[in-house]
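# quick one, structure for this:
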Amino acid sequence: MQTQRPDRIRKILADLVAFDTISDRSNLPLIAYIENYLASLGVTGQRIVDESGQKASLWVAIGPEDKAGLVLSGHTDVVPVAGQEWTHNPFELVERDGRYYGRGTTDMKGFVAVCLAMVPEMLEARLETPINLAISYDEEIGCVGVRRMLGEVSRKPVKPLGCFVGEPTQMQVIIGHKGKHGVRATFRGLARHSSIAPDGVNAIEYAADLITEIRRRAVLLAQEAEQNSLYDVPHSTLLTSIVHGGAALNIVPDHCTVEFECRGIGISESRQVTDAIVAWAKAEIEPAMRKRHPECGIDFEEILDYPALDTPAENPIVTLAKQLAGRNDHAKVAFGTEASLFVDMAGVPSVVVGPGGIAQAHTPDEFIEISQLESCGNFVARLIAYCAKATA
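Sure thing, here's the model as predicted:
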């Protein structure tokens, strides 16, 4: 069966890539595909649908359901391709020079394909400790789908022993990642003809004050970089990412929206940083706007929020992950994952370890090295062998 593994991985990955699961679209056709594949092997999963009925996660248990298991977690959504220059159809798998190209190959349908391709081996092994597949949606827009799924998991009679989230790490074991808090600020100004600009309230110019303050604080955070940090970016980061405003050159802009984020090293640092910026803007910018006109001001809303991950290096899940990966190193990364929510919402110790590199994620002509998928297959094979023994 092992000799058939590469072909199964390629076939399933090609099928998964063909589904356009950009986050603003339904993932139900892809979920149905996975359900049909599992059903052909005699496996049934639990579908967990969102409020709209257009998105679903899938929780699958292979092995004894009355025992605590180990989780392999991945998401089905991908980022948009609009505006990117691809040399081929992004939703068609292309093999070239030892790589598979296509949207989601690295982030993270490659990992999901490996897990699904290994199900026959899981069944053949007659597991003593179950393996759970956690397949979610809308990770790319704030780890949305996994939250509802973890609500279901936390109500089950037994809690998983640990979780491996297969985001791209080149199969290195990641024990920590930054948290993230995103905020949208909407500035309400007063429109006037630009010839009488002093009579108006320029929403863009006041938004610029906020952007300048965000930049100033970002520089201060960079100066606090930890020496010998395990993080690839050794300090919390802060930036403005999206700005929209104005209607015409000859109109004083009465609206401007600014979106900004903090990725914080501490468990809740990201929210603390953005909360401080909001408080500063309400104390320094908004009174000046209202002095010009009482109906002007700023509205703030949260865009997304997830905590940081900080799994102790001595935790058994870290030791096991290193054994399965065949390496003894670990690190921390700047990008976020669903791993922190497994810890925060369900109390399941988690690490991040998966095929491919984060530098390929979200890019045009996204690709994954075939050798990385093979390494991931070996990781899952070792997990199967481990779970075939009485470990719990």
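# alpha carbons only for contacts and neighbour counts from here, please
OK.
# okay, how far is it across stretch 349-357, tip to tip?
23 Å (Cα to Cα, to the nearest Å).
# need the contact partners of it.
For stretch 349-357, contacts defined as Cα atoms under 8 Å, 6 or more residues apart in numbering pick out 106, 110-111, 161-176, 311, 315, 317-318, 321, 337, 339-340, 342-343, 368-369, 372-373, 375-376.
# second input sequence below; structure requested for side-by-side comparison:
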Amino acid sequence: MSTEDILRTLIGFPSICGTPNGDIIGWIEEFLAGIGARVRRVAGDRPDAFSLFASLGPDGPGGIVLSAHSDVVPVAGQNWSTDPFTLSGQEDRLYGRGSSDMKGFLACMLTAAAKASARTLRRPLHLAISYDEELGCLGVRSLLRDLKENGLEAGGCIVGEPTGMRVATAHKGKISFRIRCTGRAAHSASPFEGINAISLAAGMVQELGRLQTYIRDTETHDTRFTVPFSTVQAGLIEGGAALNIVPEHCSVMAEMRLLPGQDGAGYLERLREASRSVISSVGGGEILIEVENAYPGLNSSRNTEICTLVLHETGRNETDVINFGTEAGLFEEQLSLACVVCGPGSIGRAHKADEYITREELLQGDRFLEGVLDRLCR
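Below is the predicted model of the structure:
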């Protein structure tokens, strides 16, 4: 099968994050087993989801891990010109959900695996395929636990998110958290008999703005990033039951995007301290701040073997940073595995209607991984 044919098959699986993924994982598992790879299916942290880990070549240290996620974001509410789960070509463009993010690289990975099966590798090629990356890098965590328990020893990891084949060694981390506000219900004709939870939430939204100012003014800026400091913002708010009821409950979903090396703990504590002033100003109630998900940033050295290899095989002299998160920081944190982020396609096309990758970009991905295989054969 050509890489385009593999991509067509992968796009045909509507592997939306948060849904069962047994179909796509089963097909990939069968494909890899059919070329002689050693394949292990890893149970996820929810019962209907799985990851895969596969290896070709000798069973030993020093190999290279190629990493991709198998899930995609939903298409509901988007005005697609074509069926998002049928790969369709128009001139050089190949349209389909996940074509850039990141089934394009996953297809290149499987092509590379098929080529590796016909070559004599001196060091192993590993493939790590996760789920629910789009929900905050959730699914890779059970896979990383499995790899750690099984004592994976590798020389580096390439996370193939769409970078236009730029070689990224850094990105920000993320904390998503809920601000849960509880007041006291009352009839709106006598609002002072209640405690308005929406007022508590509004006060906390203002505190988020104050925290952002504090971060901007006190953090050491990292000018590699478009926004050179950590950010915080409210993204969702929900509260109240009816207009004539003083709302008893309101919640605010917020996130921090943290410079590499920042863990955000001090910023969350600052918000918790501020919540006491908000409660006092409203006249009572309760505010809880609960972390719902977090993943670390990436700040890898360009002096690693994997970075040197990827720079050479992409024909680049300089590393870059990216403004979106990936699983790479977790690979480094959990496995002490040097990582770079590099793959075909553009993140600017991801998560939108009419997402596409070009045939030339797929060829770039194939040529790049062919060079990686050459290194493993030396």
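# TM-score for the pair, please.
Once superposed, the chains reach a TM-score of 0.95 (TM-score structural alignment, normalised by the length of the second structure), with 378 aligned residues with a Cα RMSD of 1.8 Å.
# list buried members of the contacts of stretch 349-357 of the first structure by neighbour count.
106, 110-111, 161-176, 311, 317-318, 321, 337, 339-340, 342-343, 368-369, 372-373, 375-376 (16 or more other Cα atoms under 10 Å).
# okay, and which of these map to helices?
Among those, DSSP state H puts 110-111, 317-318, 321, 339-340, 342-343, 372-373, 375-376 in helices.
# redo those residues as JSON lines? Include distance to residue 125 of the first structure.
Below are those laid out as JSON lines (distance: Cα to Cα, whole Å):
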{"residue": "110", "distance to residue 125 of the first structure": "23"}
{"residue": "111", "distance to residue 125 of the first structure": "21"}
{"residue": "317", "distance to residue 125 of the first structure": "21"}
{"residue": "318", "distance to residue 125 of the first structure": "24"}
{"residue": "321", "distance to residue 125 of the first structure": "20"}
{"residue": "339", "distance to residue 125 of the first structure": "27"}
{"residue": "340", "distance to residue 125 of the first structure": "30"}
{"residue": "342", "distance to residue 125 of the first structure": "27"}
{"residue": "343", "distance to residue 125 of the first structure": "29"}
{"residue": "372", "distance to residue 125 of the first structure": "24"}
{"residue": "373", "distance to residue 125 of the first structure": "21"}
{"residue": "375", "distance to residue 125 of the first structure": "20"}
{"residue": "376", "distance to residue 125 of the first structure": "18"}
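# in the second structure, what residue corresponds to residue 31 of the first structure?
For residue 31 of the first structure, the aligned position in the second structure is occupied by residue 25, per TM-score structural alignment.
# am I right that that match falls within a helix?
Yes - according to DSSP: H, G, I helix; E, B strand; the rest coil, residue 25 of the second structure belongs to a helix.
# show me where the stretch 101-250 of the second structure has its helices.
Taking DSSP state H, counting those that start in this stretch to define them, one finds helices in the stretch 101-250 of the second structure at 104-116, 140-149, 197-218.
# run the chain-centre distance for the longest one.
The chain centroid and the centroid of helix 197-218 of the second structure are separated by 26 Å under Cα atoms, centre = their mean, to the nearest Å.
# packing partners of that helix?
strand 173-182, strand 231-239, strand 249-258, helix 265-282 (3 or more Cα pairs under 8 Å, 6 or more residues apart in numbering; DSSP states H and E).
# how about those in CSV, adding mean neighbour count?
Below are these laid out as CSV (neighbours: other Cα atoms under 10 Å):
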stretch, mean neighbour count
strand 173-182, 23
strand 231-239, 16
strand 249-258, 22
helix 265-282, 15
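# if we can go back for a sec, nearest to residue 44 of the second structure, out of the helices of the stretch 101-250 of the second structure?
In terms of Cα to Cα, the element of these nearest to residue 44 of the second structure is helix 140-149, at 5.7 Å.
# with the first structure overlaid, report how far that closest one is off on average.
On superposition with the first structure, the mean distance recorded for helix 140-149 of the second structure (mean Cα distance after the TM-score superposition for the first structure) is 1.5 Å.
# which strands and helices sit next to that helix?
Packing partners of helix 140-149 of the second structure (3+ Cα pairs under 8 Å, 6+ apart): strand 38-43, strand 50-56, helix 328-335.
# tell me, that helix lands on which residues of the first structure?
Aligning helix 140-149 of the second structure against the first structure (TM-score structural alignment) gives residues 146-155.
# give me the residues contacting that stretch.
So stretch 146-155 of the first structure is in contact with 48, 50, 57-59, 136-137, 139, 159, 338, 341-342, 345-346, going by Cα under 8 Å, 6+ apart.
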